[in-house]
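Colleague: what follows is a predicted protein model with its sequence.
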Amino acid sequence: MSKVSVLVVDDAPFIRDLVKKALRGHFPGIRIEDAVNGRKAQQMLTRERFDLILCDWEMPEMSGLELLTWCRAQDALKALPFIMVTSRGDKENVVQAIQSGVSDFIGKPFSNEQLTSKVRKALGRAGKLDALAASAPVRNMATGMANDSLAALTGGKAEVVRPLRHQPQ
């Protein structure tokens, strides 16, 4: 069985580590490489084959959008699933990325569930889900949120804050 191979591209080591930990925890057989920016990712993509790219938008040297545009111009990478992991979720940026050929988005902060769901969906469309499923453990819902970016940013104290409802007097 060939391993599923993912390239994680982000200039923040903290985010790269969170993504790698979440993916390895959910898909133990997955192969993960990382790059600190689009330029390093571009070099890796010319030497190695990947099944999926998870990429930040804003990075030094070469942005995620520039890397996406370059990938879509390469015959070997045109159909490679490319998920933008970004805090740039406004309509203008989403439209720009879609026009450039992005496969999907994950907004920061994200949960492990959001991340693994998007990865599963992208690899399913690419016909790589069987290889991924072969390495996936049975999920434990009780421990699913411990290492996600939202929990890391809030010290594990992320709560849903509900607005107060006005009570008629």
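Modeller: Yep, it's here. Note that the coordinates shown come from a computational prediction; the quantities given were computed from them, not determined experimentally.
Colleague: from here on, just use CA atoms for contacts and neighbour counts.
Modeller: Noted.
Colleague: quick one, what contacts the residue nearest to D51 when sequence neighbours are not counted?
Modeller: Counting by C-alpha to C-alpha, 6 or more residues apart in numbering, S5 is the residue found nearest to D51 once chain neighbours are left out, at 5.3 Å. Residues in contact with S5 (C-alpha atoms under 8 Å, 6 or more residues apart in numbering) are I30, R31, I32, E33, R49, F50, D51, L52.
Colleague: any of the residues you listed buried? List them.
Modeller: I30, R31, I32, F50, D51, L52 (16 or more other C-alpha atoms under 10 Å).
Colleague: structure B:
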Amino acid sequence: MAIRVLVVDEAAFVRDSLKRALRKFMADVDVFDAINGGRAIAVLKANKIDLLLTDWDLPETSGADLIQWVRKIDRYEKLPIILVSSDTDRNMLQAAAELKVNDFLSKPFSPDDVQKKVVKQLARIGCMPKQRPGSGMGGVSSGLEALTGRVKPVVQKPRKVMEANFGGAAKRPRKPPVRGGLAESARQPLGCLAELNFSGFQLRCQVSDVNLQTLTGVVPRTDNIPALYAQVNVDVQTAKSEPIASLRGFVQGVQAGDPRPDSKQVRISLRFLESSPEDLELLSNFLAR
């Protein structure tokens, strides 16, 4: 019998991302979705749901009200609930824990993040999903418990062999060698640029890698080299300078573009902060082309 999962979020992009992630590793799953707590309650009344993933901030009927309703229903007393949110406010997390939320999934998330949390919660109630070939299983501590300070997060030791990047970070292939004045990844761009707007200056970035969480690229070496953790507004553009999406982020890495003191290039890596669902969807559509 298929496992029934309900995904609740105001943003269609987030709901679609969660549904894709679930179907990626679960061979037999029925995924329902709802835009707010009221519609979610209607789905819960009409179907026997096995797992609930919900945002906290929902229009009309909030995530808190939805969870309170769920816990009052006998058949959902032990329903696994994963809170999916970009908010890590301690008071909110504490309130969620008091409502017997079982785990926390931070936005933005990867398919592997979703898999870890979902498998853990389904295993807890003895409802193991039928895995698609190539997907792995592993144990992690509850993100909600770790963030609220109830337990220490479990740090897994790296394994010699990683399957499907689950249970830890898979070994990444070595970066291609650097020749001449530009890194090889910059010689083979993705077909997009980025205008990096820092406080007081701008940099034009040749993007070498981008996803919904991070961006890596090469910028000219100038007197304005951004500092680690500096916040930045990122305007992602096509190779013809046509706008794609505008996102907020911060600098998580800066290094020389090649191993020479007179290098004219600087490699920069950014991590995106919370951005609008619309901009994330625009970026996702561009990457899917």
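Modeller: Received, thanks. Being a predicted model, the structure only gives us computed values, none of them experimental.
Colleague: let me see the TM-score of these two.
Modeller: Scored against TM-score structural alignment, normalised by the length of the first structure, the superposed chains reach a TM-score of 0.82; 153 aligned residues with a C-alpha RMSD of 2.5 Å.
Colleague: among the buried ones among the contacts of S5 of the first structure, which one sits closest to A152 of the first structure?
Modeller: The shortest separation between A152 of the first structure and any of those is 21.0 Å, and it belongs to I32 (by C-alpha to C-alpha).
Colleague: what ranges does the first structure have for its strands?
Modeller: For the first structure, the strands defined by DSSP state E occupy 5-9, 31-35, 52-56, 82-86, 104-107.
Colleague: dump those into TSV; add distance to L18 of the first structure as well.
Modeller: Shown next, in TSV, are the strands of the first structure (distance: least, C-alpha to C-alpha, whole Å):
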stretch	distance to L18 of the first structure
strand 5-9	10
strand 31-35	12
strand 52-56	12
strand 82-86	12
strand 104-107	14
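Colleague: quick one on the thing from earlier: now the second structure: which of the contacts of S5 of the first structure match?
Modeller: For these, the contacts that are reproduced in the second structure, applying both residues aligned by TM-score structural alignment, their matches' C-alpha atoms under 8 Å, are I30, R31, I32, E33, R49, F50, D51, L52.
Colleague: format these as a markdown table; extra columns: distance to L164 of the first structure.
Modeller: Listed next are these as a markdown table, based on distance: C-alpha to C-alpha, whole Å:
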| residue | distance to L164 of the first structure |
| --- | --- |
| I30 | 44 |
| R31 | 46 |
| I32 | 44 |
| E33 | 46 |
| R49 | 52 |
| F50 | 48 |
| D51 | 46 |
| L52 | 43 |
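Colleague: widest-spaced pair of those?
Modeller: I30 and R49 (13.6 Å).
Colleague: was I right to think P277 of the second structure contacts R15?
Modeller: No. Using C-alpha atoms under 8 Å, P277 of the second structure is not in contact with R15, being 10.4 Å away.
Colleague: and the two? Which one has more around it.
Modeller: R15 (21 against 14; other C-alpha atoms under 10 Å).
Colleague: how near is that one to V84 of the second structure?
Modeller: 10 Å (C-alpha to C-alpha, to the nearest Å).
Colleague: against R120 of the first structure, how distant is the residue minimising distance to the centre of the first structure?
Modeller: The residue lying closest to the centre of the first structure (C-alpha atoms, centre = their mean) is L54, at 4.0 Å. L54 of the first structure sits 12 Å away from R120 of the first structure, going by C-alpha to C-alpha.
Colleague: repeat that for A134 of the first structure.
Modeller: 12 Å.
Colleague: before we move on, what about A133 of the first structure?
Modeller: Using C-alpha to C-alpha, A133 of the first structure is found at 9 Å from R120 of the first structure.
Colleague: many thanks, I have nothing further to ask.
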